[in-house]
Every structure is written in C-alpha cells, then in structure tokens.
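In: my questions concern the predicted model and sequence given below.
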Amino acid sequence: MKIIPFIKPLALTTLFAVAMVSCTDLEIEETDSIISEDTGEFTFTPLADPESSLNDLFNKVGGDFQTQENMYALSEVTTDELVVPTRGTDWGDNGLWRQLHNHTWNSAHNFIKNSWNTLNQNIYRATEIMESNGSAEITAQAKFLRAYNMFFVMDLFGSVPFRELDEGPDVDPRVLTRAEAFDFIETDLMEAMPDLPTTGPDVTMTVRASQEAANFLLAKMYLNAKVYKGQDAFDNADMQRVIDLVDAIHAKGFEIESNGYFQIFEPTDDTETIFYLRSEVAAKIWNSLHYNQNAPDNTGGGWNGFSTLAEFYDSFEGAPNSNFEGDGQEERRGIVFDNTNANDQNLGIGYGFLIGQQYDADGSRLKNRQGQDLVFTKEIPNLVGNTEATGMRLIKYHPFDPIPDDDSSPLIESFRRHTIFFRYSDAHLMKAEAMMRMGGDPTALVNELRGNRENTPALQSVTETELLAERGRELFIEIWRRNDLIRFDQYTAPWGLKEVTGDPDKNLFPIPETALLSNPNLVQNPGY
C-alpha cells in the first residue's frame, strides 16, 4: 500500500484563543493530511450542489482571514505596524509572536503551517466548484476565490503546489514557480471577468466577487510584478495596466470616502469598499485593548496584546506624545476621547492610536488591574518584561458601531462581520505609485486623497519614501503592510525591537516541513 497525503481542512482558529506553538515532529499525521490507499484509479465526482459549496467556501475564507493569527499575523505582525509584546506572562506563547516581529521564525512556526494548509485547501475546493457544472457566475466566483487564495500563497511562500482534479493520490502535485503562479492567477481572473457581476459601492453586493474586485486584484498583481517575476525593474506596461484597472474601478462609482475616515470601517454603505468578507472583526478590536476597556456586548474587556511602534505613530502629523482632540493630529491617526468635549458623546474607547490616559464611557479615568490610572506608554522598551499598560494600542473597527434600527435591514447580517480587503483608496494610491514608477509625479493624486481626510494638509512633494509612508497612514492593519514593504525594499530594514535585519531570504516564509515530506516536488525556500 502506498500512503499518499492530501491537504485536508484544519479546524478554524478560535477567535478568543491564542494559538499554541506547533510541534517539531516531522512525521506526517492525520492532522496534517488525509491518508489514502492508492488504488491506481481516481475519478473526480462533481459536487452535488456547487452553489451551496460556493457559499460554504466564501464563509470559510471569511473565517480564515478573521483570526488575528495565520495570514493576518504573517502580513502585519512581521512589519513595523504591529508588535505583540509579552506583558508579564501574557502573550508569551513560547515566543510565537516575538519570532514574527524579530524575523526569527522557522518552518515549524504554527502560523506558517496553518496559513499554508488553509490557503492550499481553499484553492483545491475552489477548483472542485469550478468543475462541478454550476452556472457561469458560480464558476467565475470560484475562479476568483481560487485566484484570491493562490495570490496569498504566491505572495507569502513563492512556490504554489497545484493538483488537477483528475490526478489521483499516486500523483504528487506539480509546483508552480512564482512567475508561473502569477500567470495562472492572471488567467483565472481574466477568464472569470465576463461572468462576474459589475457593481458600484453597495454593501449588499460587495460581499461577493465582482469585475471591480477582479480588477483590483489584477492591479495589485501588476504593481508587484517586479517582485513576483523576479525582474530587475518595474515594467512600464505593467504600471500602465495598474492605472487602467484603477480607472475602470473608478468609472463604476468607487471613489475616496469624504464622510469620515473611520466611517469606512462600519458595516454600512461607503464609496470605497470594493470587496469585503463576512469575517468577524472582534479580534481586530479586542486583541489590542486593555482588560478594563469594554463595550456592552463584551463586558469582559480586551485581551491586552497587540500594540504599535512609536516610529510608526510618528509618521502621522500631530502632537508627539498625545492623541487627544486638539493635538493637531490628522484624521487617520484617530483620537483618544477624554469626555470633556460634548461632541465626544461619552464614547470611551477612541479610534486609531490610543496613547496616554484612557477613559471609560462615563468620562472617568480608566484604571489598570492594580487600581492605578491606565496610561498607555508610547515606547516599548523590550519585547518581554512589560507592564500591562506598555505600548500604544491601535484599532480601526470600533466596538460601538451602531446596530441598524430596522431589524429587516440587510446590514443586520453583516454587522461586525464586515472585514474590508479591497477598497478604493488603496487602488487610488496604487495608481499614484504606478505613475511614479513610470517617471511621473504622484503628488497631486496623493494630495487628492489627503484632501478628503480632515486635518490632513497637502504635501509639497511625494518621494518614494513619502509614498510608502502614505500607504501606511491610509492602510494600517489592513493586511497589506508586508506586501508594501517588500515592494519598496524595506521589509528587511531595521525598526524598533527587531532582531534580524538585512536578510533578503526573509522576504519569503519557509514551506512547512510537513508539506515538503508530503510532496517531493516542493523545494524549501532559500535560507531555511
């Protein structure tokens, strides 16, 4: 009997638990694979209900990307935007989080293994739906989901294994190089395009794939083509494609939201959201907030983990050591409500960067668990040995987003299950960058965006460094920071509390050892 491994579903990570460190035993077990006996024959049986399977896959992808771990952690905690310091024994977790910030991970890291398995499993499921005789739109939606998940495998790991549906367990999946995966994804999106719906900014529609979402993902690919294809320089033809795709999105009514920056992240209509997933946003709220910061539906308070670095905070305009109203900060840096202003409406928890004294909804000073004033510090001296108030906190989705009054509203279904992945301001900045890569001046486009953000003055000029900073200010904790830093050759640069710098091999994560054992066609990435 020949034992053949297949990728199988992994249990979704529970929102309110921090993942345990993975075992280093490299023996393939049933938790890693489906173990099948090779009979020498294999026939794919189409799915009985491809529409239901598509719905299930959208829900699964939403669950995969809602967690604070796995793809989110690899994309954000490994950057200068987020750090998870150990406070006492909290968030120690055998160094899982510190390894990400320090760039000292290895192929046994549990988040790396989980991401690999989850994304590749979704690719196979999407392929099953595509080949199951569903409608043209169902097939196009499945192609989009396959492209979406393959994009992240390509981006995070480089090599992409792929199994055809008519290949039995005696066939080791072929492995696409990064450049081949690029072409594969491009083909999927282009083939899906005619059968995808076209939609403007409508919260009831942008939860599924559309031509505009496909255009966005294609623009993201072309903007990063230099990285994915291993080219020496940005290609003008690729940059022009980015511009054309963004213009096509804009032509469908998407534009920069001018009615408040943080309003974009409420589960209501805005002019920016191109594609969102029905993903819980709880982790992106409570993983950062202190134990004593709470809301009516979460009286247990936050989990006191995720913070940001002082240098990232300092890239925004405003007072260097405070973020209260009147500190001169730009809108995107947010606000700490001190409740002395009637306009603050006793919200308690602020928006954006939370620094200094924190307040309860009744205007009183919040205390830490020792009864002292809860004052978040700007600096984090070390990754270990911190107090429970060490470090600024960072949130975009707010626990007090209003629930719609009308119980029949379609927004009820998406309330707090509304995680934005593609939005127009990102596309707008991609266009500005594409112009810059072609030798043009992106200043006017960047200032167009800034002009729609309160208290955000125009820039006199926009260099490459300034454009990267602007992407950080606009898109923080939206899963794109690692992608941006690599494209700007800054991912291996030094930043606060980071241990390993200057190692280009860290631009890719290692392929998990279990995957290498499962498929001899895979080759480990350099440096691991």
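Out: Nice, thanks for sending it over.
In: from here on, just use CA atoms for contacts and neighbour counts.
Out: Noted.
In: verify the contact between residue 274 and residue 214 for me.
Out: No - between residue 274 and residue 214 there is no contact under Cα atoms under 8 Å: 9.7 Å.
In: the more surrounded of these two?
Out: residue 274 (31 against 27; other Cα atoms under 10 Å).
In: do you know how far residue 394 is from residue 74?
Out: Using Cα to Cα, to the nearest Å, residue 394 is found at 17 Å from residue 74.
In: the more surrounded of the two?
Out: Set side by side, residue 394 and residue 74 show more neighbours around residue 394, with 27 against 21, by other Cα under 10 Å.
In: give the closest residue to that one in space, chain neighbours not counted.
Out: Spatially, and ignoring its direct neighbours in sequence, residue 394 is nearest to residue 353 (4.7 Å; Cα to Cα, 6 or more residues apart in numbering).
In: pull out the buried positions in the strand or helix carrying that neighbour.
Out: Using DSSP states H and E, residue 353 sits within strand 351-354. Neighbour counts over strand 351-354 (16 or more other Cα atoms under 10 Å) mark 351-354 as buried.
In: for stretch 252-270, same thing?
Out: Quick answer for stretch 252-270 (16+ other Cα under 10 Å): 254-258, 261-270.
In: just the endpoints, please. Distance across it?
Out: End-to-end for stretch 252-270, by Cα to Cα: 14 Å.
In: just stretch 225-241 next, same as before
Out: End-to-end distance for stretch 225-241, by Cα to Cα: 11 Å.
In: buried residues in it, which are they?
Out: Here stretch 225-241 shows 225-228, 234-235, 238-241 as buried, counting by 16+ other Cα under 10 Å.
In: here comes the other one, which I'd like you to weigh against the first:
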Amino acid sequence: MKSKLIQYAFVLLALTMGCACTDLDETLYSSVATKNFYNTKSDIERAVARPFEHAFATIKERQVLQELTADQLITPTRDGWWDDGGRWRRYHYHTWNAEDGTDILYLWNGQYQGIGQCNYVIEDLESLDPAKFGLTESDFNDYKAQCRTLRAMFYLTLLDAFRNCPLVVSFNDKTENTDYQVAPKELFTFIENELKDCVNKLARKESLGTQALVQGKWTQAGAAALLVRLYLNAEVYIGEERYDDCARLCQNILDGVYGPYEVSDRWDAAFDWDNNTCDEVIFGYPASSGYSYWHYSGDVYWYAVP
C-alpha cells in the first residue's frame, strides 16, 4: 500500500512539473482587442471610420447650444407641445441654468470621447505595418491625417464653446496629456498646427463632379475650411486678429488651390437627397434613411436640418 502511495505521489509530481512547463497563454475568441482586431484592410477602415460616426452623433448638442442661443433659430411651443419645462425659451433668452446642463455636458463629453477615439486609432496605426494589409505608408499617413483633422475639429468645437479645456493627445501615454485646462492660446495653436500640417497630407479633390468619391473624408479643402473658422474667430478666442489669414485661405479655396469646388445654382442643392454629388459641399457625413442611425433615428436631422 505504501509503495502505491509513493508511486501515485510521483505521478502527481510529474504531472505538476509537466504543467509548469506548458504555455498557459490563452488565445481569446470571445473578445476583440487591438492585438487581434486588425487582420484585413477592412478592419483598418472600420477603425478609422469609428470616430467619424461618433462625430456625426455630436452634431445635435452643438446645434442646440450654438444656434438656439443665437438669432437664426427658435424652437416655439406647438399647441402645448415642445415647451419641455421652458428649456428652449431659456436658451433663446440667455437665461439657462443648472437644469439645462444636460446638453452642455453632452457637448463636452461628446467631443472628448471623439478625441479619445481619434487618439486610439492614430496610435494603433503608428504601431502597425501597412504592407500587412496591402496598404502603403502613404495610405496610413492619409488615415492618420483624417483622424488628426477630425480631432482638431473636436477641439475647435470645445474652444468655441468652453474656451479653457484640457489638452489630450494620447490614449496610451497619459503623461502627454494635461490634467488641467490649458490657456485658449495653447489650444488655438495646437489646432492651427495640426490643420496646417494635415492640409499637406490629405488628398486633394481633383475635378468637379467627383464629390461622391471624397464624401465623408477630410480633404485639403476640408482642413483649410476648418482653419478659416479658426482664424475668423481668433479675435474672440485669443484676442488676436487673423482676418488676413482667414481671407487668404478663403480665396485659395475659391481659386481651387485645394481642389475644385463651386457654388451650386440652387440654394438647396447642398441639402438635397443627392448632395453627395454637389460640388458646393466641402465635407459632409454620409447618411441615408434606414442605413445610418444618427440621420433620422438619432434625431440629428430633426434637430438640425429643419
């Protein structure tokens, strides 16, 4: 009996020693992370497109806060409907209070969520080999420039709405980010430098009638148009006039420096169902009823277009 126990113990010890030499790292199939997500060109494109879908979703709050507090739009009551506790009236009369903080919070959080998504994709692309996906370094540079331009747009919205904001430029290295609100001038300079650099990295629209080929993508003209918005408001943002820079970029866009565009012969062509073919549109989010959630179901259309 004693001999059998010794043999049994020896077998257990041998099995234990054998297990100790086995690689127990798991190959997970139930979850997706960076290391197992990128397998094809389509995976790269899905990752790049994700922040754009999020940006589309943030239009509503910006529209509410920027337009209903200005003098172009008003949301009236309709036979007892649409009063919502006086919310829209308070925006119109500039008497909003803590009860109206939801839209403001959504605007703030929405931009930083988009910035985080852009940072994540930019850093992922920097760690991947384009050749593995049948792509070139130039393709990757364009993808990164797309996300950098979109990130600059998020920051431009924050600068316009809040002025003093933290500067977050990395998803993985938190030491590159500030844990405090930077001065408006620092945020302005970051946006300006990003857009000026991306103008040279983005694709240029080559001919009229090809807007559908670049719809939903940032082009040279798109980045230049964001710079126009930045310079137009520089005096308010940072107390410096940049109207000459604004006018120069506007003229460059009109002269086709960043690609050919032209004003349509109909005022509503840019808003029509086939506006993906309209050469007046410099940048637009692709959307179609039943195919993109934020167009109708997410209320972007109902809040903004009418």
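Out: On my side now, so go ahead. If you're wondering where the values come from, they're calculated on a predicted model, not measured in any experiment.
In: could you identify the helix or strand that succeeds the strand holding residue 353 of structure 1?
Out: Next element after strand 351-354 of structure 1 (DSSP H and E): strand 356-357.
In: and the helix or strand that comes right after that next one, what does it pack against?
Out: The element immediately downstream of strand 356-357 of structure 1 (helix or strand, assigned by DSSP H and E) is strand 375-376. Counting contacts by 3 or more Cα pairs under 8 Å, 6 or more residues apart in numbering; DSSP states H and E, strand 375-376 of structure 1 packs against strand 356-357.
In: in structure 2, what stretch matches the strand it packs on?
Out: Counting by TM-score structural alignment, strand 356-357 of structure 1 falls onto no part of structure 2.
In: any idea where the helices of the stretch 101-250 of structure 2 begin and end?
Out: In the stretch 101-250 of structure 2, the segments counted as helices under DSSP state H, counting those that start in this stretch are 101-127, 137-161, 184-199, 211-214, 220-232, 234-238, 243-254.
In: buried set for the fourth one?
Out: Judged by neighbour count (16+ other Cα under 10 Å), helix 211-214 of structure 2 contains these buried residues: 211, 214.
In: can you tell me the SS state at residue 275 of structure 1?
Out: Following DSSP: H, G, I helix; E, B strand; the rest coil, we place residue 275 of structure 1 in the strand state.
In: for it, give its distance to residue 412 of structure 1.
Out: According to Cα to Cα, residue 275 of structure 1 stands 18 Å off from residue 412 of structure 1.
In: comparing the two, which shows the higher neighbour count?
Out: Counted by other Cα under 10 Å, residue 275 of structure 1 and residue 412 do not tie: residue 275 has more neighbours, with 25 against 16.
In: for the aligned residue in structure 2 for the more buried one, give me its contacts.
Out: The alignment partner of residue 275 of structure 1 in structure 2, by TM-score structural alignment, is residue 283. By Cα atoms under 8 Å, 6 or more residues apart in numbering, residue 283 of structure 2 lies in contact with 215-219, 222.
In: again, 6 Å this time
Out: If you count contacts by Cα atoms under 6 Å, 6 or more residues apart in numbering, residue 283 of structure 2 has them with residue 222.
In: returning to what we had before: got the helices of the stretch 101-250 of structure 2 as TSV, with distance to residue 48 of structure 2 columns?
Out: Below are the helices of the stretch 101-250 of structure 2 laid out as TSV (distance: least, Cα to Cα, whole Å):
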stretch	distance to residue 48 of structure 2
helix 101-127	6
helix 137-161	7
helix 184-199	16
helix 211-214	15
helix 220-232	17
helix 234-238	30
helix 243-254	26
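In: quick one: which of these is nearest residue 91 of structure 2?
Out: helix 101-127 (10.9 Å; Cα to Cα).
In: now the closest one: buried residues?
Out: Result for helix 101-127 of structure 2 [16+ other Cα under 10 Å]: buried residues 104, 107-108, 110-112, 114-122, 124-125.
In: same deal with stretch 201-216 of structure 2?
Out: Under 16+ other Cα under 10 Å, the buried positions of stretch 201-216 of structure 2 are 201-205, 210-211, 214-216.
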